[in-house]
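Novice: quick one, structure for this:
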Amino acid sequence: MKAIQLSALHQPLAVVDVPDPTPAHGEVVIDLKAAGLNHRDVFVQQGLYPGIVLPVFPGSDGAGVVSAVGEGVDRSWLNCEVVINPGLNWGPNHVVNSPAFTILGMPTAGTFAEKIVIAQTNVYHKPTHLSFEEAAALPLAGLTAWRALMSRAGLSRQHPERVLVTGAGGGAALFALQFAVAAGAEVWVTSGSEAKLAKAKALGAKGGVNYKEADWHKTLLKLATNGDAEKSRAGYFDVIIDSAAGPDFAKLTQVAAPGGRIAFFGGTSGKITDVQPSVVFFKQLSIFGTTMGNDVEFGDMLRFVEKYQIRPVIDSVRPLADAQAAYDRMNAGGQLGKLVLSIA
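Specialist: Predicted coordinates for the structure are as follows:
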């Protein structure tokens, strides 16, 4: 089979020929039809991820058809259209992953290949309304957003809440937006791109602001509260989902409503600075760190996606051999939605 290989840091990806995998006990082989790209893949190439082991076939997200099963696996899985949960060995504690937890694609061989062998417990039936390309865009970013929004921040599905998603345009942020809208929340967003703000509104966001403005948080509160000075002073958003951290994190505490919950899973803007402790404790704010999710959450996320017929936003689809071009686009930061590789 053909696969994409990263042999050394800061080196371009290469297409290589390797033997087809065979399943051991409890494993299946999947003929991959599509694979999704994540920032993690680019960070590994750039040497910005811990515990890098090379060479490796990258890729955490994938969807395809089961073509072989190992001993101990029900043969009814053969020929099933499936999507892969990229989290390996989460462990028995649903609150936090075990020390053995890893993510598919490094050090374990990933989805940028024509075939993959993986434990059957990491394989789920593909939501029927999704194409392979759409399904491949879902796992890592969708699971990250689901855990941040539903498990960690505890978005209510019984009582409508107000949600802020920062950095709309990235994969996980867009999923958080889509999940919150489907759950009945009033959703606002931030972005550095007017085109991405417009896309967020098309997906159901009530409004948004450009975070490149110096006082974007004041503009956001004015818009969201219809200029109500009292509401603006108190804060407005019950749930905030952030993927950047950095100095602007302090502004999130300003726009959070009393009793608000802030969940974050990224640090692309650097260290969190200038947060005033008094704002956090007088507002009774809860701040959660989060990453990925457990197996139960992955199943819950897929059922929610199918129930509400949610479709991932895809920026572009390229053939497997053009994986490096997808990396370059992600590194440039111009994508709107997920970058996907189509596998013949």
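Novice: okay, CA-based contacts and neighbour counts for the rest of this
Specialist: Will do.
Novice: contacts for stretch 326-340?
Specialist: With CA atoms under 8 Å, 6 or more residues apart in numbering as the contact definition, stretch 326-340 has outside contacts at 34-39, 41-42, 133, 136-137, 169-171, 174, 196, 312-318.
Novice: swap that for stretch 93-101, sorry
Specialist: Contact with stretch 93-101 is made by 87, 88, 89, 90, 91, 92, 294, as judged by CA under 8 Å, 6+ apart.
Novice: helices - which of the contacts of stretch 326-340 land there?
Specialist: When DSSP state H defines the helices, the subset of those inside them is 39, 41, 42, 133, 136, 171, 174, 196.
Novice: list the contacts for the nearest residue to residue 130 once chain neighbours are set aside?
Specialist: Excluding its sequence neighbours, the residue lying closest to residue 130 (CA to CA, 6 or more residues apart in numbering) is residue 311, at 6.9 Å. Residue 311 sits next to 130, 134, 305 when contact means CA under 8 Å, 6+ apart.
Novice: another one to check against the first:
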Amino acid sequence: MKAAILQERGRNGLRVRDVPMPVRRPGEVLLRVHAAALNRVDLYMRDNGAGITHRLPQTLGVEAAGVVVEADADSGLEIGLHPGKKAVVYANAFCGKCRYCLAGDQPLCLHAHIMGEHRDGGFAEYVAMPARCVLPLPDHVDLVEAGALLAAYLTAWRMLFGKRALRPGETVLIAGVGGGVAVACLQLALHAGARVLVTSSSDDKLARAQAMGASGGVNYRREKVAKRVLEMTSGEGVDMVIDSSGAASWDDSLRSLRRGGRLVTCGATTGSNPPADLQRIFIRQLEVYGSTGGSVAECHQLLALFASGAIRPVIDRRFVLDDIGAAFDQLEHGNQFGKVVVTMA
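Specialist: So this is what the prediction gives:
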């Protein structure tokens, strides 16, 4: 089969090669992959990978949607994973035994092996994963859209509705709209009945976000974000900020919050050590918390919404597997609005 193999760090180290098919172990499902979206972690794995236990060569890709080829006869029938069934992969191969898994909080699993990070991933014609990590899909869903769902949209779901859920009528500021998680947050927040404000350095992205339903946008290259946000909220500030940028936006994110507001972060693309501004945090009683991925229960909630047609992933561009280098370039340049997806055929 064909797969995108990282042989060494850097752009030239990622190559599409012919490799042996994965061997399905008992308790696993073999999936013929139809589509898999790119994510920032794929770029990190390609160029750095520090802090993630893995060995090269390795197949990249933390997402995959496709069709079941093989599954255990008993467990496959029990959970609906028979050959020919459409399915999507929950990338976190959790242990199911640690305190966090037993509590249903699989993203905190102590022994997780994530597809595309710790084990071979979804940029391949076939992938094998534990059956508990392969979730059946209705026959009517689009597999390209499904392949763009479980990294950005599940991350967005947990950020918005996890520790202290965004409520109808609240206002949320999404920093750096255009990336997959930010666009997913925009869609899900609007679906939840919240008012959404966005920032970007691109007037085109701001216009696209407002066409989707955002109430206002701030170009951070030309305007002071916190000042403008306060103007748009009658001096009060927003209830929640979604920030995946880190150092570059952190100060504005904190200053844009109302008293008692909360900031949720899932990334640090511009730096991981911004000034803490502790006085602002404790005097205004702000909450700051991190978020990564989502639980299996949250995944099922998201999939139900997707299957109903209420949420459809925004796809910026599609590439075939042989052109995966160009797909990585598209993501790296940051010009996309929504997801960049690779199809296997």
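Novice: which of the contacts of residue 311 of the first structure sits closest to residue 56 of the first structure?
Specialist: The closest of the contacts of residue 311 of the first structure to residue 56 of the first structure turns out to be residue 134 (CA to CA; 24.6 Å).
Novice: any idea which element the aligned partner of residue 299 of the second structure in the first structure lies in?
Specialist: If you follow residue 299 of the second structure across to the first structure using TM-score structural alignment, you land on residue 298. Using DSSP states H and E, the element containing residue 298 of the first structure is helix 295-307.
Novice: report the distance from that helix to the chain centre.
Specialist: Taking CA atoms, centre = their mean, to the nearest Å, one finds helix 295-307 of the first structure lying 14 Å from the centre of the chain it belongs to.
Novice: flag every buried residue along that helix.
Specialist: Residues 295, 297, 298, 301, 302, 304, 305 are the ones in helix 295-307 of the first structure that count as buried (16 or more other CA atoms under 10 Å).
Novice: burial measure for residue 157 of the second structure, as a count.
Specialist: Using other CA atoms under 10 Å, residue 157 of the second structure has 24 other residues around it.
Novice: residues near residue 23 of the second structure, how many?
Specialist: Residue 23 of the second structure has 12 neighbours, counted by other CA under 10 Å.
Novice: quick one, what contacts the residue nearest to it when sequence neighbours are not counted?
Specialist: Nearest residue to residue 23 of the second structure, sequence neighbours excluded (CA to CA, 6+ apart): residue 128, at 7.3 Å. Contact analysis of residue 128 of the second structure by CA under 8 Å, 6+ apart lists 22, 23, 24, 28, 29, 30, 31.
Novice: what of residue 123 of the second structure?
Specialist: Counting by CA under 8 Å, 6+ apart, residue 123 of the second structure touches 3, 4, 36, 59, 60, 61, 64, 321, 342, 344.
Novice: so where do the helices sit in the stretch 201-344 of the first structure?
Specialist: For the stretch 201-344 of the first structure, applying DSSP state H, counting those that start in this stretch gives helices covering 216-224, 229-234, 249-255, 277-282, 295-307, 323-332.
Novice: out of those helices, flag the one nearest residue 122 of the first structure.
Specialist: Nearest to residue 122 of the first structure, of the helices of the stretch 201-344 of the first structure and by CA to CA, is helix 295-307 at 8.0 Å.
Novice: show me the contact partners of that closest one.
Specialist: For helix 295-307 of the first structure, contacts defined as CA under 8 Å, 6+ apart pick out 85, 87, 90, 122, 124, 127-129, 139, 142-143, 146-147, 311.
Novice: what's residue 166 of the second structure aligned with over in the first structure?
Specialist: Residue 166 of the second structure maps onto residue 155 in the first structure, by TM-score structural alignment.
Novice: leaving out chain neighbours, which residue sits closest to that match?
Specialist: Closest residue in space to residue 155 of the first structure, ignoring its immediate chain neighbours: residue 149 at 6.0 Å, by CA to CA, 6+ apart.
Novice: sec struct for the one you found, please.
Specialist: With DSSP: H, G, I helix; E, B strand; the rest coil as the basis, residue 149 of the first structure sits in helix.
Novice: any idea how far residue 79 of the first structure is from it?
Specialist: Distance of residue 149 of the first structure to residue 79 of the first structure, given as CA to CA, to the nearest Å: 34 Å.
Novice: which one's more surrounded, those two?
Specialist: Comparing residue 149 of the first structure with residue 79 by neighbour count (other CA under 10 Å), the higher total belongs to residue 149, at 28 against 14.
Novice: who's in contact with the spatially most central residue of the second structure?
Specialist: Among the residues of the second structure, the one closest to the centroid is residue 152, at 2.0 Å (CA atoms, centre = their mean). Residue 152 of the second structure makes contact with 39, 180, 181, 184, according to CA under 8 Å, 6+ apart.
Novice: could you redo the last one with a cut-off of 6 Å?
Specialist: Contact analysis of residue 152 of the second structure by CA atoms under 6 Å, 6 or more residues apart in numbering lists 180, 181.
Novice: trace it over to the first structure, please.
Specialist: In the first structure, residue 152 of the second structure lands on residue 141 (TM-score structural alignment).
Novice: mean deviation of the strand or helix carrying that match from the second structure?
Specialist: Taking DSSP H and E as the criterion, residue 141 of the first structure maps to helix 139-146. Superposed on the second structure, helix 139-146 of the first structure shows a mean distance to its aligned partners of 1.0 Å (mean CA distance after the TM-score superposition for the first structure).
Novice: next secondary structure element downstream of that helix?
Specialist: strand 162-165.
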